[in-house]
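1. just need the structure, nothing else, for what follows:
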Amino acid sequence: MIDLRQLQALRAVHAEGSVTGAARRLAWSQPTVDYHLKNLDRLVGSPVIQRSARGSSLTPVGVLLLDRGEEILSLTDRALRDARDLTHMGRVRLRFGTFPTAAARLLPSIVSQVDELGIEVDAVLAEVAPLIDQVHHGTLDAVLVYSVPGYDLPFRNHLAVTEVHRDPLMLALPAGHPLAVPGPIDVPTLLSLHDERWLFGATGEDPMDTIVIDAFREAGHSLDVSIRSDDFQVLLGMVAARMIVGMVPKLAVGSSHSGVQLHPGVVLRPVAHPDFARSLLLAAPGEGARRQPSTAVRQLAVAIRDSLAALD
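-> Here you go, the predicted model:
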């Protein structure tokens, strides 16, 4: 197993160009640096540095190992920094905004997890546009929002944005519809639904709606948007009543296998194309030269991912 000190020695040699310089950089003795490098040679089965009269440099194997090792060292440094920050920060209040679907499915678990770390959450529920506006103006410390491929959200440069989940979009069809069969649906088959009545979001600007409408437009079809609502239970009820068809994110309906009827009278089919999914994004002001989110926000991201994983 690799010892972190071996990677530290390798990084220092690369930075200083000599074993002597590496020892000085690390405040170690030269024999100590040599000891860790030789142990690394034995683990790898090949020299990781090459020495000459001009100093020392990494071999190709050493370069590859350092490239991988930098991530390990960075994660280790961050883990220590986060642990120290959590030790000293005491109780922290975090103003957190999220959209209603995520709040309904995730918020209780998120709040419970971060509370154990001393983080109190003040939750705000809103749609994507006002959430982004509030985090831009500092009235929220972090927001969970969503976007889809090709439709970037207007984040300002001071925000650190992290994707925490990919949420597939499901086509909701009434039971008994000719296409209401188990399994994914491909895009050409999806486009055959251009004569159906559709339900889309209330604002007409939801990125999930836009990606569907644009796909049909590119194929030369305009859709009959019969009803608008942001309530997915309304959508599912109307689909069951054979009034409309529509798209619903998996997060809104829970875990399912293809074709399982989680709502009576509705069959859900995932769309077999990577564009038909939304990215759940955690955005918060960045700190320091690398614009990393605060320790509390990073712990929030962990809680969000864990809460999502528990739903699968």
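
2. for the rest of this, base every contact and every neighbour count on C-alpha atoms.
-> Noted.

3. select the longest strand from this structure.
-> Counting residues, the longest strand found in the chain (DSSP state E) is strand 159-174.

4. pull up the gap between Pro31 and Val44, please.
-> Separation of Pro31 from Val44 (CA to CA, to the nearest Å): 20 Å.

5. before we move on, back to that, downstream of the longest strand of the chain, the next helix or strand is which one?
-> helix 187-191 (DSSP states H and E).

6. going on from that following helix, what's the next piece of helix or strand?
-> Of the helices and strands lying after helix 187-191 in sequence (DSSP H and E), the nearest is strand 197-200.

7. I have a second one here; can you model it like the first so I can compare?
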Amino acid sequence: MYDPTRLAALVAVAEAGSITRAAARLGYTAPALSQQLAKLEREAGAPLLVRHHRGARLTAAGELLAERARRVLDEMDRARHELARLSGLAGGRLRVATFTTVGIHLLPPVLSAFRRAHPDVELTVAEYEPPDGVTAVARGAVDLALTHAYEPAEPASPPPGVVVETLLVEELVLITAPGHALAGGSGRLPVSALAGQPLISSAPAHPPRKGVEGALAEAGATPAVVCESPGYALVCALVSAGIGVAVVPEMVATMSATPLQIRQLEPAAFRRTISVAHRGEESGPAAQSLRALLRSSFGRAGQQGTAARVW
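-> Next up, the predicted model:
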């Protein structure tokens, strides 16, 4: 019988691409997570990971076990939600933090399902720009928070007592005005092709994007317009008007209200991870039920690709 904690560790490494990043997301140290994975390999009787200078990748046995593990973990999440529903959750309060993109496009149907299942729970929603929502969970201002992190960036460990679980991983893509020269052609566009282009930048007002902005700068794409708002609606509007080009999450690009053209980049190392932060076993039944709904609705990262397919 496989330990669910170890199965979750394997899935986290599959999603994050390295033990260090997976440990940061799960709230472990890298050595502690490595120990869990070593025990799982002994249980499986086969190597599950190949470590390399850029991180770790799963072996064929690891891929097979990770696929089954996702199903097991999803079923456990559904069971938690159904048990919470059976308990009635009569009364109580659930405080949720979110950021704009998810709050508009992905969270409402999940909260609607929660409301149907638990009509007596008082529900409040507040907007926190990441990583402020994680801090709000740590200090007890909210029960759970939807947050995000960008790659490339230095992995950040959550505050003590806070667990951060991955819900969805999406690529960052290039957006341009319709008919722009960079929008043509097939295949991925090398990041180096952005050199000399007027780039609409979210830095320095958007700290989570600093790693991405730095990598773009190394490729020669220097900001021509600095957009101080962390909201992507304004960035998309400026790009659509031909002011410049931008690199944004695929969900943002596909759901933009203004006309844009989208192109994937090479290398495909620019990503945004959307996660839920909570207080682990200290979370109340309402928070556990909503987490189960989030995982069921968003799906597990790495299972179906990018957010254009809304997991």
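
8. follow-up on the earlier one: quick one: the longest strand of structure 1 aligns where in structure 2?
-> The aligned range for strand 159-174 of structure 1 in structure 2 is 162-177, by TM-score structural alignment.

9. can you list the buried residues in that stretch?
-> Residues of stretch 162-177 of structure 2 classed as buried by neighbour count (16 or more other CA atoms under 10 Å): 162-177.

10. can you give me the helices for the stretch 201-311 of structure 2?
-> Per DSSP state H, counting those that start in this stretch, the stretch 201-311 of structure 2 carries helices over the ranges 210-218, 232-240, 250-254, 285-298.

11. let's have those helices in CSV, adding mean neighbour count and distance to Gly187 of structure 2.
-> Converted to CSV, the helices of the stretch 201-311 of structure 2 look like this (neighbours: other CA atoms under 10 Å; distance: least, CA to CA, whole Å):
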stretch, mean neighbour count, distance to Gly187 of structure 2
helix 210-218, 18, 19
helix 232-240, 21, 21
helix 250-254, 22, 16
helix 285-298, 22, 27
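
12. any idea how far Val19 of structure 1 is from Gly150 of structure 1?
-> For Gly150 of structure 1, the distance to Val19 of structure 1 - CA to CA - is 49 Å.

13. which of those two has more neighbours?
-> Val19 (25 against 9; other CA atoms under 10 Å).

14. can you map out the helices along the stretch 1-150 of structure 2?
-> According to DSSP H, counting those that start in this stretch, the helices that the stretch 1-150 of structure 2 contains are 4-16, 19-26, 30-44, 60-87, 100-105, 107-117, 132-138.

15. nearest to Ser297 of structure 2 among these would be which one?
-> Closest to Ser297 of structure 2 of the helices of the stretch 1-150 of structure 2 is helix 107-117 (CA to CA; 6.9 Å).

16. mean shift between the closest one and structure 1?
-> With mean CA distance after the TM-score superposition for structure 1, helix 107-117 of structure 2 departs from structure 1 by a mean of 1.4 Å once superposed.

17. packing partners for that helix?
-> Of the remaining helices and strands, those touching helix 107-117 of structure 2 by 3 or more CA pairs under 8 Å, 6 or more residues apart in numbering; DSSP states H and E are helix 285-298.

18. show residues contacting the helix it packs on.
-> Outside helix 285-298 of structure 2, the residues that touch it by CA atoms under 8 Å, 6 or more residues apart in numbering are 74, 77-78, 80-82, 84-85, 89, 93-94, 110-111, 113-114, 121, 143-144, 167-168, 276, 310-311.

19. generate a PyMOL selection restricted to the buried subset of these.
-> Here is the PyMOL command that picks out the buried ones among the contacts of helix 285-298 of structure 2, judged by 16+ other CA under 10 Å:
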select buried, resi 74+77+78+80+81+82+84+85+89+93+94+110+111+114+121+143+144+167+168+276+311
